[in-house]
Structure formats: structure tokens, C-alpha cells
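Undergrad: Predicted model follows, preceded by the sequence.
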Amino acid sequence: MSEERKNSRLGKGLSALIGEYDTFEAPEGASDSVKEIQMLRMAQVRANPQQPRKKFDEKKLAELTASVKAHGVLTPILVREVDHADYKFQIIAGERRFRASKAAELEEIPARILKTNDLQLLEIGLIENVQREDLNAMEEAEGYQALMSRFGKTQETVAESVGKSRAHVANMLRLLNLPESVRDHLRAGDITAGHARAALASDDPDAVVEQVMARKLSVRETEALVRKMAAGDLNGKGGAKAIEEKDVDTEALEADLSRALGLVVDIKAKANGGEIKIKYRDLEQLDDICRRLSRN
């Protein structure tokens, strides 16, 4: 694929990417709609073993199955033709619809057949997955990382490909710097991405998450906890080393800046103005701060 073609599709998401690949030629004389969408026998279709999405919500899958039973599959899946003794087509995108169709005991499923190679198959699958609204934060972050490492994309081009802001992609990628134990809690839904980003700003994310789960802290309370721990209050519960009280507006502004940067931000008001402190852990974070502040 030429560099010009790559650049021309950026910002248009999955639909533009799919449009670059040729559709399978339907039998001569078929209508345009048949050439675009075909009904395939379920027995001819298999899932992609390299599917980036590893976990499917059983409750939501059951809801989709009920919808398929009542209304059929409204959106075609995307497949490619393969040379295999047991089946003819491999899913590119739409495995949830395929699983729901199997559970609903359908014999056929609507599909668009694309001509893609293995690398293109993976790219489409990754983009389709990271654009899903129900993707958990770790799956999303890992999807962005895969697009960068396997396809040489930058944060900017990933953001344009999936229709997100560069800041959103950068914040999600930071989650990959968390300890594995914290990432496991995020995958399991024990904490939210907001909790995880707040913990990331701490020198001891594990300790933060332990308190979040034990005390059922909100994201804002977690951000306050991290600031207190950074100031020397190791358990975040106050005491001799607790930080001085701040007004609600200042705390809200600190929280907003911390969320935007993914780092601990401390605001101190003084008689003649005040100061803002941003705590970073390594040179990579410092470089990122400098890039953000130097933009026109």
C-alpha cells in the first residue's frame, strides 16, 4: 500500500480502511447489493484465531443472541476467503454477531467478503475492536500498542485511524506502564480507567489500588489520595503529615489537570499568586509534558 494511500485514509476510521480492499467477486449477473453483501452458510465460516479481542461479555452476548433470534443479523460480518479443508471463510470483523448467530441456531449469516492478506486482516481486526464502545480499557490500550508496534503507526496516526483524540490515545497507552497486578484489576472491572490513571501518578500504584478497593474510593477521592501520599501521608487518611486543606475549586482544578495529564498535579495558592507542580516519573513523561506545553 503506497504512503499516499495510507495518509489519505487517516481520520476516516474502519470504513475507509475496509474500502481500500477489494470485495470478492459475486457470480456474473448478480445485483449490486448481492455483490456487496452475500449470505454464507454458518458451517463455511470460522473465527480468526488471531482475533485481538480475547474476552466476550456473556451477558451482552446473550442479549445479542436474543436480538438475532427476533430480528436477524442487521449488520453483515466481514470475512475473507481462505484455503482450508473444513471451511471457506475466516472472520475479519463481527465475531460477536457470528457467535450470537450460532447460539440462535441460524443456518446463514450476511457477510461482506474482502480480499486481504494476513497483515491487513490483523489491522482491520484491531481497528474494529478499539472502536467498540464496550471494550475494556486494557484491551483498548493493548490494541493501540499493537497498531503502533506492528504497523509502525504513531500516536497521532492511531488516533486518526480510530477516530479518537491524540490525548485520549496517549492516556490509554499510559495504562500499559501499570504493574501487572493493577492491570489485572482493570481487566476484571475491579477499578475503572480513571482509578488506574490516578494510581499511575503514584510511586506505588499497587498500594493505591489496594486502598481504592478496600475503601471503595471514587476517582476524585483516589486522586486526592495520591496527592496525600506524594506529600508524605503514606496511608492517605490524614494525620500529622496530611496536606493542608484546599478549597473545593482548587481540588477540582487539580483533579481536572491530573486527569488531562495523567500525572500528579499540585496547586498551591500564595499571597501573591501561587504555583503549580507537576510530578513526573521519568524522562519520557517529561518529554510528553514539554510537547503538550509547547504546542501553538
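TA: Arrived safely.

Undergrad: drop to CA atoms for contacts and neighbour counts, all remaining ones
TA: OK.

Undergrad: residues in contact with the most centrally placed residue in the chain?
TA: Nearest to the mean C-alpha position of the chain, counting by CA atoms, centre = their mean, stands Glu140 at 1.9 Å. Contact criterion CA atoms under 8 Å, 6 or more residues apart in numbering gives 129-130, 172 as the residues in contact with Glu140.

Undergrad: buried ones in the helix or strand hosting Ala255?
TA: Following DSSP states H and E, one finds Ala255 within helix 248-261. Burial within helix 248-261, assessed by neighbour count using 16 or more other CA atoms under 10 Å, is assigned to 251, 254-255, 257-259, 261.

Undergrad: Out of these, which two sit at the greatest distance?
TA: Glu251 and Leu261 (15.3 Å; CA to CA).

Undergrad: which residues of the chain fall in strands?
TA: 38-41, 45-46, 77-81, 89-93, 108-114, 264-270, 273-279 (DSSP state E).

Undergrad: So which elements touch the fifth one?
TA: Meaning strand 108-114. strand 38-41, strand 77-81 (3 or more CA pairs under 8 Å, 6 or more residues apart in numbering; DSSP states H and E).

Undergrad: same for the longest one, what does it pack against?
TA: Counting contacts by 3+ CA pairs under 8 Å, 6+ apart, strand 77-81 packs against strand 89-93, helix 95-103, strand 108-114.

Undergrad: Looking at these, which one is packed in the most?
TA: strand 89-93 (a mean of 25; mean count of other CA atoms under 10 Å).

Undergrad: returning to what we had before: right, and the helices and strands packed on strand 108-114 - which one's nearest Gln50?
TA: That would be strand 77-81 among the helices and strands packed on strand 108-114, by CA to CA, at 13.7 Å.

Undergrad: what's in contact with that closest one?
TA: By CA under 8 Å, 6+ apart, strand 77-81 touches 88-95, 97-98, 109-116.

Undergrad: dropping in the other structure now:
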Amino acid sequence: MTNTETKTNNTPKKKAANIPTDKLHTFEGHPFQVIDNEEMDNLSESIKAQGIISPLIVRPMEEKTDEYEVISGHRRLYAAIKAGLTEVPALIYPLDRNQAVIAVVDSNLHREKLLPSEKAFAYKMKLEAMKKQGKRTDLTLSQAATKS
């Protein structure tokens, strides 16, 4: 695994790395489906031809020192494995569970094809994580995003 460290003003320290696919795990409780369909085939073919253009976002697994939980990029990981890649580019962020839940939800709500049940479960996960962090939950999600 190769890596470089980066730190910006208000963001946690992150590392860029190429990580073996067998060291990456789906985020526990990931509320969004990864569907193997024609779109996935197209993504896999694109990755086979050009590689992964946008790195995955991962966090270290708490119980395993050299393994990571995927925060953003579950579809890219699946497509990369399908394309035969054994290693993928990733940015490693030192997030706790609650920060990771919020990041998973926020990074996936922009997707075009979300089932209402996926969206509802995602908002519920985010609300619970915000409560655990002591953040206000009496605001709408758009207000919370701008005030937190």
C-alpha cells in the first residue's frame, strides 16, 4: 500500500493510498443497495478501461489495523472487483462511527435512483448519529447542514 498524508484547515487528517480490495469492507448498516445491472456493467467496463478516476473514501476499521470500511464508493469497489482490479485508490479519513454514518448518508443522498425506503433509513441513521454527537436534531436536515 502506498500513501501520502494531507491535512486541510478544518478537515481531519487524511491519507491517500492504493488499498487491496480484500482489505476493504462494506460499511456496517449501509442503507443503499449496490445492484449488479447494466449500469454496473458499464461502470465496470469504464474502470477496466480508465481505472478509478475518483478515489473511494474509507476509514480504518476499529478492530483491524490494516483493513478499512468503505464510506463512499461501494459501487466503484464492486465494479472494480468485477473488472478484475485487486487494488483501488482511496482516501483514508480517521472518522469515528458517528462521523462515518453522517458521511455515508451525505455522500449518497445525491444519487438519482434512491428508493424511498433507502432515503428514509439513511435520514434515520443520520439523525441517530447526530444525537450521539450532541448536535441539534430539531432542525430540518438542510438547516442542520448549514448550522452544524
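TA: All right, it came through fine. Treat the numbers as computed from the prediction; the structure is a model and nothing was measured.

Undergrad: what sits against Glu107 of structure 1?
TA: Contacts of Glu107 of structure 1 by CA under 8 Å, 6+ apart are 41-43.

Undergrad: Also His168 of structure 1?
TA: So His168 of structure 1 contacts Ala159 (CA under 8 Å, 6+ apart).

Undergrad: hang on, the earlier thing: just the helices and strands packed on strand 108-114 of structure 1: most buried one?
TA: strand 77-81 (a mean of 22).

Undergrad: okay, now Phe121 of structure 2: neighbour count?
TA: 17 (other CA atoms under 10 Å).

Undergrad: how close does the aligned partner of it in structure 1 sit to Ile267 of structure 1?
TA: In structure 1, the residue equivalent to Phe121 of structure 2 is Glu142, according to TM-score structural alignment. Glu142 of structure 1 sits 33 Å away from Ile267 of structure 1, taking CA to CA, to the nearest Å as the criterion.

Undergrad: repeat for Val79 of structure 1
TA: On the measure of CA to CA, Val79 of structure 1 and Ile267 of structure 1 end up 53 Å apart.

Undergrad: Likewise for Pro110 of structure 1?
TA: 56 Å.

Undergrad: same check, this time on Leu225 of structure 1
TA: Distance from Leu225 of structure 1 to Ile267 of structure 1, by CA to CA: 15 Å.

Undergrad: Name the residue in the two with the higher neighbour count.
TA: Leu225 (25 against 16).

Undergrad: Could you check which residue of structure 2 pairs with the more buried one?
TA: So Leu225 of structure 1 corresponds to nothing, using TM-score structural alignment.

Undergrad: what comes up buried for stretch 11-29 of structure 2?
TA: 14-19, 21, 24-27.

Undergrad: and the end-to-end length of it?
TA: End residues of stretch 11-29 of structure 2 are separated by 24 Å (CA to CA).

Undergrad: What's Ala93 of structure 1 aligned with over in structure 2?
TA: Aligned partner of Ala93 of structure 1 by TM-score structural alignment: Ser72.

Undergrad: State whether that match and Asp106 are indeed in contact, as I suppose.
TA: No: using CA atoms under 8 Å, Ser72 of structure 2 is not in contact with Asp106, being 9.4 Å away.

Undergrad: Glu3 of structure 1: which of the strands of structure 1 is closest?
TA: That would be strand 108-114 among the strands of structure 1, by CA to CA, at 21.2 Å.

Undergrad: That closest one vs structure 2, average distance?
TA: After superposition onto structure 2, the mean distance of strand 108-114 of structure 1 to its aligned counterpart is 0.6 Å, using mean CA distance after the TM-score superposition for structure 1.

Undergrad: In structure 2, which helix is the longest?
TA: The single longest helix within structure 2, with elements called by DSSP state H, is helix 116-133.

Undergrad: ok now that helix, how far from the chain's centre?
TA: Here helix 116-133 of structure 2 is found 15 Å from its chain centre; the criterion is CA atoms, centre = their mean, to the nearest Å.

Undergrad: do stretch 66-79 of structure 1 as well
TA: 24 Å.

Undergrad: Find me the equivalent region of it in structure 2.
TA: Going by TM-score structural alignment: stretch 66-79 of structure 1 matches residues 45-58.

Undergrad: What of stretch 249-260 of structure 1?
TA: Going by TM-score structural alignment: stretch 249-260 of structure 1 matches no residues.

Undergrad: which residues touch that stretch?
TA: Looking at what lies outside stretch 249-260 of structure 1 - CA under 8 Å, 6+ apart - the contacts are 167, 194, 197-198, 220, 223-224, 264-267.

Undergrad: Can you add distance to Arg291 of structure 1 and give these back as JSON lines?
TA: JSON lines is the format used below for the contacts of stretch 249-260 of structure 1 (distance: CA to CA, whole Å):
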{"residue": "Ala167", "distance to Arg291 of structure 1": "12"}
{"residue": "Gly194", "distance to Arg291 of structure 1": "23"}
{"residue": "Arg197", "distance to Arg291 of structure 1": "20"}
{"residue": "Ala198", "distance to Arg291 of structure 1": "21"}
{"residue": "Arg220", "distance to Arg291 of structure 1": "26"}
{"residue": "Glu223", "distance to Arg291 of structure 1": "24"}
{"residue": "Ala224", "distance to Arg291 of structure 1": "26"}
{"residue": "Val264", "distance to Arg291 of structure 1": "17"}
{"residue": "Val265", "distance to Arg291 of structure 1": "17"}
{"residue": "Asp266", "distance to Arg291 of structure 1": "20"}
{"residue": "Ile267", "distance to Arg291 of structure 1": "21"}
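
Undergrad: Return the member of the residues you listed nearest to Glu58 of structure 1.
TA: For the contacts of stretch 249-260 of structure 1, the nearest to Glu58 of structure 1 is Gly194 (24.5 Å; CA to CA).
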